[in-house]
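[1] okay, here's the prediction I keep looking at, along with the sequence it came from:
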Amino acid sequence: MSASVLVRRRTVDGATALRGGGSWRPSPYQCAGFLFFLMMVLAFWRVPLCCDAGQHAAVVERLKADLLRPRHPMADLPGAGSPYYSPYAVAQGVFARLTGLGGWEVLRLTGPLNLLVLLTGLGRFVRVLTPRPWAPVLALAATALLWGVERAWWSGYLNLMSMTGNLPYPSAFAIGLAFWAWALTGARARDTGGVRYLGPGGLRPLSGYAGLGLLYGLILLVHPITAVAAALGALALVAGWQRRWSAAL
């Protein structure tokens, strides 16, 4: 009699997913970020806008009235050279002209968009630094709480209470873009090692670096102060992850 041979099959990684047996599970940051997004958007829509928001609403109104030659947002003077007329403000003005909405309404709709850019950028940047799933959640908590919880109605303040009024500002959008720029910069600096050549085993194609440069340029045009911090952060990431530079230090 021939002995029966038992063959043990090993399941190849990912095979259950291909057969539909796997199930998608949200990460801790996706859950926490979604809840934080809902909470902040509801609070942002409920708290009355004030202070610098009036200037930004006036910028939208000026661009809505004349997109090519807007007047100064705070005086009846020509608006040429005003730092408020950035690509960010122009996009708001175009949206206002297309929809017929006023400056205050555009700010109300811009806040959730800026928050989405901020949350996704923060999560992407932290994942470049560490693969631990709870690290982005802790980073979000630190961003919202370590600044304090009192309101500060100035650009660039993004603690828990300040977000209820500062989300539509250009600084909030620029900070979100800075997180995305750091994430892309860190990924390239970490993966390439020493500078060698273009192609397999060398640097990535120049198109990726050109796009990254455009992203930093956009941050500069939207909010120059944030661009300075973004550039310093990029230098720190590159210097820290280039093995050749680290060995020299």
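    Structure received.
[2] hey, let's count contacts and neighbours off CA atoms from now on
    Noted.
[3] report the central residue of this protein.
    G176 (2.6 Å; C-alpha atoms, centre = their mean).
[4] my read: T192 touches L203, true?
    Yes. Taking contacts as C-alpha atoms under 8 Å, T192 lies within contact range of L203: 6.0 Å.
[5] which residues do the two both contact?
    In terms of C-alpha atoms under 8 Å, 6 or more residues apart in numbering, T192 and L203 are not both contacted by any residue.
[6] G111: what's it in contact with?
    Applying C-alpha under 8 Å, 6+ apart, the residues contacting G111 are V41, F44, N166, L167, P168, Y169.
[7] I'd like those laid out as a markdown table, including secondary structure, neighbour count and distance to R132.
    Output for these, formatted as a markdown table (DSSP: H, G, I helix; E, B strand; the rest coil; neighbours: other C-alpha atoms under 10 Å; distance: C-alpha to C-alpha, whole Å):
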| residue | secondary structure | neighbour count | distance to R132 |
| --- | --- | --- | --- |
| V41 | helix | 19 | 27 |
| F44 | helix | 22 | 30 |
| N166 | helix | 28 | 30 |
| L167 | coil | 29 | 28 |
| P168 | coil | 27 | 31 |
| Y169 | coil | 24 | 31 |
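[8] adding another structure so you can compare the two:
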Amino acid sequence: MAVGATVGPGRRETPRDARPAATRAVHSWWTTWWPSLVLALPFLAYVWRVVEVEPWFWDYGQHAAVIDRLQHSLTHPGNPLLDLPEGSSPYYTPFTVAAAAAGRMLGLTAFGTLKACAVCNLALLLSGVCRLTRVCSPSRWAPPTAMLFTLFLWGPVGFLWAGFHNAFSLALNAGFPSCFALAAALHLWVAAAHWARAPRPRLLLVMVPVAAVTVISHTIAGVGAALGCLAFLARPLLRMPNTQRLQLLAAAALCTAMVVAWPYYNVLTLVGSHQLDRVHVRAYEDIWGVYGFGALGLVAIAGRLRRDALDPPALLAGASLSLVGYGYWSGSYTLSRMFVFAMIALQVALAVELVTWWRGPARARSAAVVCAAACAVGVWAQSSPLVWLAPPAERALAQRVLPRPYARWPHLDWAASHMSRGDVVAATAKPLNHLIPAYGMSLVSPAWPDPALSPKEAAARYRALRTVFTPGVLPQVRHRALARYEVRWILAAREQKPLFRGVAGIVAVADGPGGAVLYKVG
């Protein structure tokens, strides 16, 4: 029958698409996702330009040290920060092992590997945001709106913290395990939503290793991943047969077994640990300035709850905020990281509702104006890395117009060139103590809390390090502290130089940027 021929009274056959199936699939994919790509690709290019200028800060050196130790030995890396050859670390995760192996095959340094990981993790994260939003809305405009909100709808103050998905943090910390774990959690939620609609054992078998990798890579992200899965499975759990409930229990048991079987470190031993709480207090400071615009999502959550008391984003936001509140009340400040999952739920819900409101009455579109204004402020608040990308002639103007970024940390090649891999270094000043482990050296006391170190051992190492850098200490007492941990080098900042001037057995070897000095011991 010819195309368009009559097949009945008043009826015509629907014309067929004569294009090959592959062409139709590509066209359908492009039609669905091109708005998201228009936003995602420029942001990926921006992050790549930022990581190229090497904005090292805080725990960047620690993560580079983890990659460095694994590139040196995948089977016996030792502790990444301390001279403990038989020690291990919760930072040896499936992500860091795979990244180190890939970096070694490609001939990348530890820093180069983290740069490549930044782009890969960011692509995985943005695709996770888009896929999660599509689960909640069929509109092709909802994913790019959600992406815009997750990057910029935070607060009027820029906030830098690893594992947070605001644009400022991602520009500097996208290569870290926390970003990978967050991205994996998003894709895990999408898989849970698909399984809830069509329970297939094969999909469940894929979800189990993804969940285990997420938990091992970042324990708090694993908690968020579990909450998100429960949120998307809450309603199906009430209706599904017992056989499917047993499948979920078996999957959870298998995931736990895989986590426990991880050969480098049993991350379940971190449950109840408070070593990192004092570091995370800062995430509770200035809640309005950092997270304030996320409150706009509460309006969307309220509307979704009126329609469905078991709405997944609403359940996730409520559970995450409950843990945030418990963390503040109990002093378990590490739970401040659950702000991340609360913000994602609020931002995605707002994006989905905003696309729906846009098709409604004209007065409902005023919500879009409010969100656009909040995003504009967020773009400015998160824009300080642009100062580093400005041409030298325009940098002074950029610093006046944009939020001022922190000072970039210098390389330590000038000091590392005198040392040998594994040498123990005494240092207390930033960035010296944060970056030197990335060059293959060990510290007396970790610059960042090490959950693998017992509190007693951590206190003893800290006391020894303080002895080395305390003014007026007797030379024999200082040398005894240095000898205890076989210290071969001292890295001192400008203000610490008088402590070692004229001290027998401590000789200046090299001068570095900012007045830093490298001393050789013995």
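    Now that the structure is in, tell me what you want to look at. Keep in mind it's a predicted model, so treat the numbers as computed, not measured.
[9] show me the helices in structure 1, by range?
    15-18, 28-46, 53-65, 87-99, 103-129, 135-145, 163-166, 170-192, 206-222, 224-241, 243-248 (DSSP state H).
[10] which of the ones you listed is buried the deepest?
    Using mean count of other C-alpha atoms under 10 Å, the stretch among the helices of structure 1 with the greatest mean number of neighbours is helix 163-166 (a mean of 26).
[11] Provide the aligned range in structure 2 for that one.
    Matched against structure 2 by TM-score structural alignment, helix 163-166 of structure 1 falls on residues 170-173.
[12] what's the burial count for R19 of structure 1?
    8 (other C-alpha atoms under 10 Å).
[13] same question, C50 of structure 1
    11.
[14] wouldn't it be in contact with N166 here?
    No. The criterion here is C-alpha under 8 Å, and C50 of structure 1 misses it with N166 at 9.5 Å.
[15] can you give me the helices in the stretch 201-350 of structure 2?
    Along the stretch 201-350 of structure 2, the stretches classed as helices by DSSP state H, counting those that start in this stretch are 201-217, 219-239, 242-260, 277-280, 287-291, 296-307, 312-330, 339-358.
[16] D83 of structure 2 -> structure 1?
    In structure 1, D83 of structure 2 lands on D76 (TM-score structural alignment).
[17] over to V487 of structure 2?
    For V487 of structure 2, no residue is aligned by TM-score structural alignment.
[18] next: C229 of structure 2.
    So C229 of structure 2 corresponds to A234, using TM-score structural alignment.
[19] for I219 of structure 1, see how far away that match is.
    Distance, A234 of structure 1 to I219 of structure 1, by C-alpha to C-alpha, to the nearest Å: 13 Å.
[20] ditto for W45 of structure 1
    26 Å.
[21] out of the contacts of G111 of structure 1, which one sits closest to L68 of structure 1?
    The shortest approach to L68 of structure 1 among the contacts of G111 of structure 1 belongs to Y169, at 21.7 Å (C-alpha to C-alpha).
[22] thought the closest one was touching A53?
    Yes. Here Y169 of structure 1 reaches A53: they are 7.5 Å apart, a contact under C-alpha under 8 Å.
[23] what sits against F34 of structure 1?
    Contacts for F34 of structure 1 were tallied using C-alpha under 8 Å, 6+ apart; there are none.
[24] same thing with V348 of structure 2?
    Contacts of V348 of structure 2 (C-alpha under 8 Å, 6+ apart): T133, A146, F149, T150, P313.
[25] map the third one onto structure 1.
    This means F149 of structure 2. So, by TM-score structural alignment, F149 of structure 2 is matched to A142.
[26] same check, this time on the last one
    Using TM-score structural alignment, P313 of structure 2 lacks an equivalent in structure 1.
[27] how much space separates P313 of structure 2 from I344 of structure 2?
    Taken as C-alpha to C-alpha, the span from P313 of structure 2 to I344 of structure 2 is 8 Å.
[28] with the first one instead?
    Remark: distance between T133 of structure 2 and I344 of structure 2 (C-alpha to C-alpha) = 10 Å.
[29] now do the contacts for the closest residue to R71 of structure 1 other than its chain neighbours.
    Excluding the flanking residues, the one nearest R71 of structure 1 by C-alpha to C-alpha, 6 or more residues apart in numbering is G79, at 4.3 Å. G79 of structure 1 sits next to R69, P70, R71, H72, P73 when contact means C-alpha under 8 Å, 6+ apart.
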